[in-house]
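>>> Got a predicted structure here, sequence first:
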Amino acid sequence: MPIVNRFHDFAEEIAGWRRDFHENPELLYDVHRTAAQVAEKLREFGVDSVETGVGQTGVVAVIKGQGDSDSVIGLRADMDALPIIEKTGKPWSSKVPGKMHACGHDGHTAMLLGAAKYLSETRNFDGTVVVIFQPAEEGGAGAQAMIDDGLISRYGIQRVFGMHNFPGHPVGTFAIRPGPLMAAADRLTITIEGKGGHAARPHLAHDPIVAGAAIITAIQSIVSRNADPLGSAVISVTMFNAGTTDNVIPQTAELRGTVRTLNPEIRDLVEQRLHEVVDQVGSAYGVTAKLLYRRDYPVTQNDEAEAEFAGDIAAKVVGERNVDRNVVPTMGGEDFSFMLNTVPGAFIFAGVGEHVANLHNEMYDFNDELIPVGCSYWATLVETALPRSA
């Protein structure tokens, strides 16, 4: 594998950091141990400055190159884990019940730390690198919190780049595309108020369970019959809470789920039709049904020029034949989208192995073979984007 610098020499050290993060997972903004470890290592590396508590618990470090360029680029990794019980059986499995790194953020953090160590030692670039360690990617909009806390403006970041591991794809491959790469991720909550009663006398009640089932069926037609077939939309109801026993029709029910879309027009359409369908189906079943629709992460939209640049960097590291420059978009969401909505940049997928479990799975574990590849990508990106004058 054509790694273009010396990350193989200390890949095991970086893997040790990764496994420590994996053993000690933390959720959302409660990443105090992880953030403290990250800040301590950055100071040991000799970066120019370290700031903690950005966006509550984020960590930001500045590394200045050799020369007087005023160019500034940001590199971002996420630190938080997921509320999942790990079942990998690995020696470094989670020591915290009910929490695990099931999305590889432990690997993302370790790879960016490895790149920061290298860049601090070599300074083979002209300009400024801002390394960003973000909390609360998994549903907490930590990227937006860091932006609100002045991340982009205070550090003068002009371009920003992110990376995510990609199960099912070999180590040593990358995938990217210009434009929409990942979907907007929205949440829906439907509350149904009926009339409870005895299960043997349903004609005297207004059953919220039957109404809820009808609503679930009806809203599936929004994707199949309202959205453009050439567009992309997903509506998934993932929770249905109602009732307490077998002989009572409950008074209320609650549904929850997610909506994923890749363009603003379809996003607007789905939200509008959801309100209409929920209201009208509820009325037809004699219950009151209300939809709370919450827009969370926007579409992860790569800048066209920056996506081409990121693809070129990947090709330098692993060869052009190992870079897919027009990967099919995924309907997963990513809050790096908030950063891409603020300054130009690109998000790239890095293959983590063909036999690695899917993300958000109890059997997932980051493949440490990706470490030298990912670190090399970051270092090559910096040295290419901020070249030293001859």
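Thanks, I have the structure now. Numbers count the residues shown, from 1 in each chain.

>>> switch to C-alpha atoms for all contacts and neighbour counts from now on
Noted.

>>> I figured Leu75 hits Thr128, correct?
No - counting by C-alpha atoms under 8 Å, Leu75 does not reach Thr128; the two are 11.0 Å apart.

>>> Please enumerate the shared neighbours of these two.
The overlap between the contact sets of Leu75 and Thr128 (C-alpha atoms under 8 Å, 6 or more residues apart in numbering) is empty.

>>> Can you tell me the element Val38 falls in?
helix 32-45 (DSSP states H and E).

>>> And the next helix or strand past that helix?
Next helix or strand after helix 32-45 toward the C-terminus (DSSP H and E): strand 49-54.

>>> next SSE after that following strand?
Note on strand 49-54: by DSSP H and E, the next helix or strand toward the C-terminus is strand 58-64.

>>> Please state the offset of that following strand from the chain centre?
Between the centre of strand 58-64 and the centre of its chain there are 21 Å (C-alpha atoms, centre = their mean, to the nearest Å).

>>> Helices of the stretch 151-300 of the chain, residue ranges please.
According to DSSP state H, counting those that start in this stretch, the stretch 151-300 of the chain carries its helices in the segments 151-155, 208-221, 264-284.

>>> then this one, side by side with the first:
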Amino acid sequence: MLPEIAARAEAAIAIRHDLHRHPELAFEEHRTSARVAELLQQWGYEVTTGLGGTGVVGTLQRGQGSRRLGLRADIDALPIHEDSGLAYASQTEGLMHACGHDGHTAILLSAAHYLAHHGRIDGTLQLVFQPAEETGSGASKMIADGLFERFPVDAIYGLHNWPGVPVGHFGFVDGPAMASVDWARLKVIGKGGHGAEPQGSVDPILVAAHIITALQSVVSRNVDPRQMGVVTVGSIHGGQAANVIPDVVELKLTVRAYLPEVRDTLRRRVTELAEQTAAAFGAHAEIEFPRGFPSVINHPQQTAYIREVAVQGFGAEQVVPEFAPRTASEDFAFLLQARPGSFVFVGNGDSAPLHSPRYVFNDAAIAPAASLWARLAEDYLVKDAT
């Protein structure tokens, strides 16, 4: 851990607590963005606001070096009622930083302060504070707004805290690191009627039950057992009374995979099974199935690079061996489709799961993670690098 960052740990923690008290949803992060921009300007960064709606980019250029490095933090919160019991808990009813994006922002700001005041760099540093990760639209909107044309980078890195991994430890994954995710809304349209005379109806509840059962075969009979796929039905709604067969039942589900070809197979088979099962019962299925996040696929060269930075800076014992890919999803995937880079996992210790109302970001994780960012920048943006 860098001593200059450790010495400012309380200041970085205070920033996080302030952000935690004032969570903001996707594309509504106006206070958060203003606070980030204010601090970056105080520290000498050239600051651009409003990119992708509420995104902020801080640029630090030193020397004549031609190398350009991007570091990204997400800034949005979730529509969750906080139940953490913290003294600095959310002051906004129904909103919470339940995924640690306040911590990610504090980490990058801590590194930003160090690099502005102590950093030995020769090149250009682009710090990207991205809105709307939770909705999957922030990264792509920043890209569409000219992120990499206006703020070019040779490599882009991001991170996420992970409960269950010891604080101060880091996980690195070559290739697929997090799953793609697609959300589907399925309407099963039958013919309603009286529950006492089902022969005159087409029961969409019965049809939906058969569809749900059939969907359990999508992964087991269509995906190579050595690959990952998940189909989860998380919501079913239909009918109001015990003796009335409804006209419509609505299902909501998610589909996840590591590999693009598996993702395409799952999407195709979910659609086919829903439509054909409904038709077999004389019903009709309508499916809305927009594409969500792609999978986070780390680039091998950039992953090896930051892994070595971590080993040199912290010791091999703080790098988790054979860190496994995660089945959650992240829109950093869009940034990795546009530029080479890697997504890193940092330990949050023994905490409640992400997206839990009792989740707490571990303040002790800020200084080690900020030190990793600072060491990466100093190593990458080195004078006379080739």
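Received it, and whenever you're ready, just let me know what you need. As the structure is a computational prediction, the values presented were derived from the model and not from experiment.

>>> how far away is the aligned residue in structure 2 for Val38 of structure 1 from Asp74 of structure 2?
When structure 2 is aligned by TM-score structural alignment, Val38 of structure 1 is paired with Val36. Applying C-alpha to C-alpha, to the nearest Å, the value for Val36 of structure 2 to Asp74 of structure 2 is 12 Å.

>>> ditto for Asp203 of structure 2
In terms of C-alpha to C-alpha, Asp203 of structure 2 sits 45 Å off from Asp74 of structure 2.

>>> State whether Glu317 of structure 2 is indeed within a helix.
Yes - the assignment for Glu317 of structure 2 is a helix, going by DSSP: H, G, I helix; E, B strand; the rest coil.

>>> out of everything not next to it in sequence, what's closest to the aligned partner of it in structure 1?
Aligned counterpart of Glu317 of structure 2 in structure 1: Arg321 (TM-score structural alignment). Of all residues not flanking Arg321 of structure 1 in the chain, Ala315 sits nearest, at 7.7 Å (C-alpha to C-alpha, 6 or more residues apart in numbering).

>>> Val128 of structure 2: how many residues sit nearby?
By other C-alpha atoms under 10 Å, the residues close to Val128 of structure 2 number 27.

>>> And it, what's its match in structure 1?
In structure 1, Val128 of structure 2 lands on Ile132 (TM-score structural alignment).

>>> does that match really touch Arg76, like I thought?
Yes - assessed by C-alpha under 8 Å, Ile132 of structure 1 is found in contact with Arg76 at 4.5 Å.

>>> Glu286 of structure 2 corresponds to which position in structure 1?
Glu286 of structure 2 maps onto Lys290 in structure 1, by TM-score structural alignment.

>>> same check, this time on Ser217 of structure 2
Alignment note (TM-score structural alignment): Ser217 of structure 2 maps to Ser221 of structure 1.

>>> And its match, how close does it get to Glu265 of structure 1?
For Ser221 of structure 1 relative to Glu265 of structure 1 (C-alpha to C-alpha), the value is 17 Å.

>>> Looking at these two, which is more packed in?
In this view Ser221 of structure 1 and Glu265 are compared by other C-alpha under 10 Å, and Ser221 has more residues nearby, 14 against 11.

>>> mind checking how far the more buried one is from His275 of structure 1?
From Ser221 of structure 1 across to His275 of structure 1, the span is 13 Å (C-alpha to C-alpha).

>>> can you check Val234 of structure 1 too?
Distance from Val234 of structure 1 to His275 of structure 1, by C-alpha to C-alpha: 16 Å.

>>> One more: Glu51 of structure 1?
For Glu51 of structure 1, the distance to His275 of structure 1 (C-alpha to C-alpha) stands at 44 Å.

>>> And Gly286 of structure 1, by the same measure?
On the measure of C-alpha to C-alpha, Gly286 of structure 1 and His275 of structure 1 end up 17 Å apart.

>>> Kindly state which residue of structure 1 is aligned to Leu336 of structure 2.
By TM-score structural alignment, Leu336 of structure 2 lines up with Leu340.

>>> which residues touch its match?
Counting by C-alpha under 8 Å, 6+ apart, Leu340 of structure 1 makes contact with Val160, Thr300, Gln301, Asn302, Asp303, Ala346.

>>> returning to that earlier point: how far does the helix or strand hosting the residue nearest to Arg321 of structure 1 sit from the chain's center?
Using DSSP H and E, Ala315 of structure 1 maps to helix 304-318. Helix 304-318 of structure 1 sits 20 Å away from the centroid of its parent chain (C-alpha atoms, centre = their mean).
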